[in-house]
Structures are given as structure tokens and as C-alpha cells.
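J.: need a 3D model of the following:
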Amino acid sequence: MIIRGKELAEKVINQINQDLTLLLKNGIESKIVIITLGPESVWKSYVDQKLKLAEKLKIKAEHINLSHTSEEILLNLLEKLNQDKKTHGIIVQRPLPININKEKIIKAINPQKDIDGFRPDSKFELPIFLAIEDILKKAKTFDKQKIDFILWLRSKNITVVGKGETGGKPIIEKLSKLGINPAVADSKTKHISELLEKADIIISATGKEGIIRKDNIKKGAILIGIGMHRGGDGKLKGDFDEKEIESIASFYTPTPGGVGPLNLAYLFKNLTEAAQFNQISS
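T.: Next comes the predicted model:
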């Protein structure tokens, strides 16, 4: 069965619209600032999606492109935005150039404005994990086991494929905090098929094809694809061939329209919560 994050995202979007209405009644216009560095080809598609949703929601969005800049200039800008009461959410779009210390940049963002949820003391949950959580909760509704969601997760063999800083790594860390220790596979993992064949849930964040196939997943597995790449035809493709695995997986997400729209919706839900927090603390 296919689980479309785009459909699940509608509920979150409705909540955002309710938040925005209340904020506007109190004279607050939510604002997000997106900072980009490096060549446009690295960040354009991701930023365009954010700007498009901001426009749809009538949220004020500012895109600051620093192109090739120094760490000092970026840190100075972040300090200015931290102090700006009209800015509620700050995003420094990844990946960052090699001359920029990403840990220092994360720590430089006010935790009350870190809507990406990267800081350990951030006020917000990781949007990507909230998206995965919703998808798994949807899958659980079809399970005959009437147990708590976290207990249900702990009862499953989970494998995360890929350890990237915006995909696999934060998901692994979040699962660990919930008392779940997933099997982890990356490009250096030998006998990766053995891990996949045992997995009840596979969360793939590689952006590569051919790793997850119909012959190395078990019947009834749940497949969640985060990674994307462009095929030879120029179209976005996921980490697995949907037609190939649809008769084997019990649930799977499509690409596009799977995790992405839900991830984006939760990012903006974090933004409206940041604006609400700002309202209370002002």
C-alpha cells in the first residue's frame, strides 16, 4: 500500500493556517529567513520548495544568498537575525561549503528560531523525523497489535540506510533517544542485503538506486524513502523502484510526494510555533 506524505501533510497545513489566523489577529506576521551559500545548483530545488509553500501560506519569506562568503560574515548575519524580533525562523540551507564549520553555525542560531531542529537544545523537533513518525503511525493503524506506538516501533527490526547529516544521521540519533537502536548501513557496509532482508522497517536516505531491491527485502516490509536523485530522463527518483517493490512491501512512500511534502509542512509548523513563542515572550 502506498502512503502519500502529500495527503498526510494536508492536516498539518490546516493546523498551520489556523495558527497563522490567530497570529495575524494579534498583529504578528510569521517570517522565515533562508540563507544559502555556494553554487545555486546545490540548493536551488530545496529553497524553491520552501519559498513556494511560504507563498501559498502567505508567510513572509526572505532569501539571502551569500554565494561565496566567509564564516565571519555568516556568523554576523545570524547574530543580526537572532536579534530581529520580526524574524521567527532561520534556516542555513545545507550542504555548507567546506570552509564553513557547520557545528559552529548550528550553535550560532537562536534555539528559539532553529526551526530545522538541529541544535541539541532546539525548541523544535526535526521536521524529517516528524514526517517519518506520521507515515509509520499511518502504517500502524493497519497492524493488529493494539499497543503504544513507541512500543510498536521497539518491537520492529529497523534498518536505516545512509548516514547523511540531513537524512540518516539525525533519524538514527532520534531513534536512539527513543530507546530504539536501528541497524545502520552505508556505502562501506558489507553484506548490506543481509541487514535489509531482516528488516521490518527500512528508512533509506542514500539518493542512489539499486541498493534496495525486490530480492533483498522481506515480504511485508515497510519502506520509507528519503533519498532522491534525477534519473537519465531528468525526473526525480527515489531509492527504490516503486513498481518493483509494490507487491512485496506492505507499505511504501512514493518519490516525489512521499516524505518531502510532510517534511516541508512540519518545517512551517515549527515556524508558526516559533512565532507563537515570540508572542508569549514579548
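J.: rest of the way, CA atoms for contacts and neighbours
T.: OK.
J.: what ranges do the strands span in the stretch 51-200 of the chain?
T.: 60-67, 89-92, 158-161, 183-185 (DSSP state E, counting those that start in this stretch).
J.: quick one more, to check against the first:
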Amino acid sequence: MILLDGKALSIKIKEELKEKNQILKEKGMQTCLAVILVGNNPASQTYVNSKAKACEEYGIKSLVYRLDENTTQNELLALIHTLNYDDSVHGILVQLPLPMHINKNLVLESITSSKDVDGFHPINVGYLNLGLESGFLPCTPLGVMKLLKAYEINLEGLDTVVIGESNIVGRPMATMLLNAGASVSICHIKTKDLKLYTQKADLIIVAAGCVNLLRSDMVKEGVIVIDVGINRLENGQIVGDVDFENVSKKASFITPVPGGVGPMTIAMLLENTIKSAKNRLN
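T.: I've put the predicted structure just below:
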């Protein structure tokens, strides 16, 4: 069994990005990412802080807007509108989830596609589905693809199962795998017999937010397992969606949690932001 070490790979990628960002600085371009947080969700605050820290560490200017829970939808849209027309800002990210009174889809659509470094805008989704590299790809699925490539895992012809159908991970993940030549099944909460799919899979990517969803009896020998899940147990321990202790005994490759996909997501956010700044310069 080989651990897919996203932490180590992300550090390598970030150092390469640091050099690219320095070249942009020498040309007079200060890369800038604006992050908007609405409300006081503890997990969201942690994510925003980690993104701001990563930006600072690698020479990217970070603007963090912390808005009150009661911020209206129009106030949020007005801020995004201002950032859309600010030439000094190259990436705009609205931290999810948003309060219930705000229409998430409307907010995500309001971010101009050229600054949508999360890759959620319909235009960027369209580029992905057409297999084009013109737009921005969602950070977590992109990080998974980079991780698989770094370990020279050939996806062509692999029977693959993606567990989770979210627009953030599951659906774009499946599309990227299809574009890479894999055969893909998407499973979700309404799937009748999950085990029927996973037992035959060469590659399983789990992004459901459910502790121990994938167990040893559900996988075959030599399976490749990517665990995107992040769950906090009552004792404070962070675990994924996979029964790591037992599934790892059958896997050929597997990601740890933490230290697998999470660090790669941050690295891809920085990569997309620098890509946006480079586009602006050109």
C-alpha cells in the first residue's frame, strides 16, 4: 500500500507557484485573492484563515471580507460587483455554506468567470464539460487529478466510482475522470446498492461527508482510494469517509485524512489565482 501524500506534493507545487508569482511581481503584477465570509461558521472561519495564511506565505495578497450573519443578499452582491471591476483583484472566492436567506447559485453566478478561481461559474463549468482548459477548474477535483498524476496512476480504462454528486466535488470530479479516459459511475444517497458498484471498482473517490461510509468488505484487492471527506469526531479527531485502518490493507494506493486531498485543494486555489493574474497581465 502506498500513501498518496497530498501534503508533500502541495508543498512542492506551492514552491513552484511562488517562483511564478515572483516573476509576475517583477513585471509589476501583485497577485490578489479576495475571500468573502458571511457569518460565523467555525469550519468556514478555519478554511478562510488557512487560505489567507497560504496566500501570505507564498506572496499572494489576501483580502478577507468578514460579513455579519445578517448581511443581506443585495449587500453581498454589491461587494462582489465592486470586486469584479477592481483590476487589482484577480480571484474572488465566496466561502460556502452561506446563510439560508442568501441564494447561493445567484451569488456564485454573480462572480465574473475570469475571477472565479473556485471554478463554480456556469461558464467555467461549461469549459470543463467541453474538455477545454480555457477556464478555471474546481480546486478539490483538480487537486485529486494532480495527485493521481504525480503518482503516475494511468486513468485510461479504469472502472471508477465517485461517491457524492455535489457541484463542488462529485460532478466535476466525474467529468475530469471522463475527460481522462476513465469509465465513471456516480453514486449518491439514493443509490440502491453502493456495494454493488464499489466492489468492482479500480478507483473509488469518496466525497459524501459520512464517517466509515467505505468499508473493507466493499472494495477489492488493489483498489485505489481517494478520501475527500472531512469529519470531526466527538473526541476532536479529524477523519474521512473511509474506514482507513481496514480499507488500507486492501488498497494499492490510498489518501490519508488529514494530509491527503485537503492540502492539494489549497494549492490549486493558489494556482488558479496566479493563473488569473497571468491572464490579466497578458
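J.: now the TM-score, please.
T.: The TM-score (TM-score structural alignment, normalised by the length of the first structure) is 0.89; 270 aligned residues with a Cα RMSD of 1.8 Å.
J.: quick one: closest of the strands of the stretch 51-200 of the first structure to Asp215 of the first structure.
T.: Counting by Cα to Cα, Asp215 of the first structure lies closest to strand 158-161 out of those; the figure is 16.2 Å.
J.: out of the strands of the stretch 51-200 of the first structure, deepest packed?
T.: strand 158-161 (a mean of 26; mean count of other Cα atoms under 10 Å).
J.: who touches that strand?
T.: Contact with strand 158-161 of the first structure is made by 168, 172, 181-186, 195-196, 199-206, as judged by Cα atoms under 8 Å, 6 or more residues apart in numbering.
J.: one more: stretch 119-139 of the second structure?
T.: Counting by Cα under 8 Å, 6+ apart, 108-109, 111-114, 116-118, 167-169, 172, 175-176, 179, 264-266, 268-269, 272 sit against stretch 119-139 of the second structure.
J.: quick one: which of the residues you listed sit in helices?
T.: Leu108, Glu109, Pro172, Thr175, Met176, Asn179, Met264, Thr265, Ile266, Met268, Leu269, Asn272 (DSSP state H).
J.: same list (those) but as JSON lines, adding neighbour count and distance to Val94 of the second structure.
T.: Converted to JSON lines, these look like this (neighbours: other Cα atoms under 10 Å; distance: Cα to Cα, whole Å):
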{"residue": "Leu108", "neighbour count": "21", "distance to Val94 of the second structure": "8"}
{"residue": "Glu109", "neighbour count": "14", "distance to Val94 of the second structure": "11"}
{"residue": "Pro172", "neighbour count": "24", "distance to Val94 of the second structure": "18"}
{"residue": "Thr175", "neighbour count": "19", "distance to Val94 of the second structure": "23"}
{"residue": "Met176", "neighbour count": "20", "distance to Val94 of the second structure": "23"}
{"residue": "Asn179", "neighbour count": "17", "distance to Val94 of the second structure": "27"}
{"residue": "Met264", "neighbour count": "29", "distance to Val94 of the second structure": "19"}
{"residue": "Thr265", "neighbour count": "22", "distance to Val94 of the second structure": "15"}
{"residue": "Ile266", "neighbour count": "20", "distance to Val94 of the second structure": "14"}
{"residue": "Met268", "neighbour count": "27", "distance to Val94 of the second structure": "16"}
{"residue": "Leu269", "neighbour count": "27", "distance to Val94 of the second structure": "13"}
{"residue": "Asn272", "neighbour count": "24", "distance to Val94 of the second structure": "15"}
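J.: rewinding a little: list only buried entries from the contacts of strand 158-161 of the first structure.
T.: 168, 172, 181-186, 195-196, 199-206 (16 or more other Cα atoms under 10 Å).
J.: residues near the closest residue to Ile238 of the second structure other than its chain neighbours, how many?
T.: Excluding the flanking residues, the one nearest Ile238 of the second structure by Cα to Cα, 6 or more residues apart in numbering is Arg232, at 4.6 Å. Using other Cα atoms under 10 Å, Arg232 of the second structure has 11 other residues around it.
J.: equivalent analysis for Gly234 of the first structure, please.
T.: Residues near Gly234 of the first structure, counting by other Cα under 10 Å: 8.
J.: and the alignment partner in the second structure of it, how far from Ala208 of the second structure?
T.: By TM-score structural alignment, Gly234 of the first structure lines up with Gly236 in the second structure. Separation of Gly236 of the second structure from Ala208 of the second structure (Cα to Cα, to the nearest Å): 19 Å.
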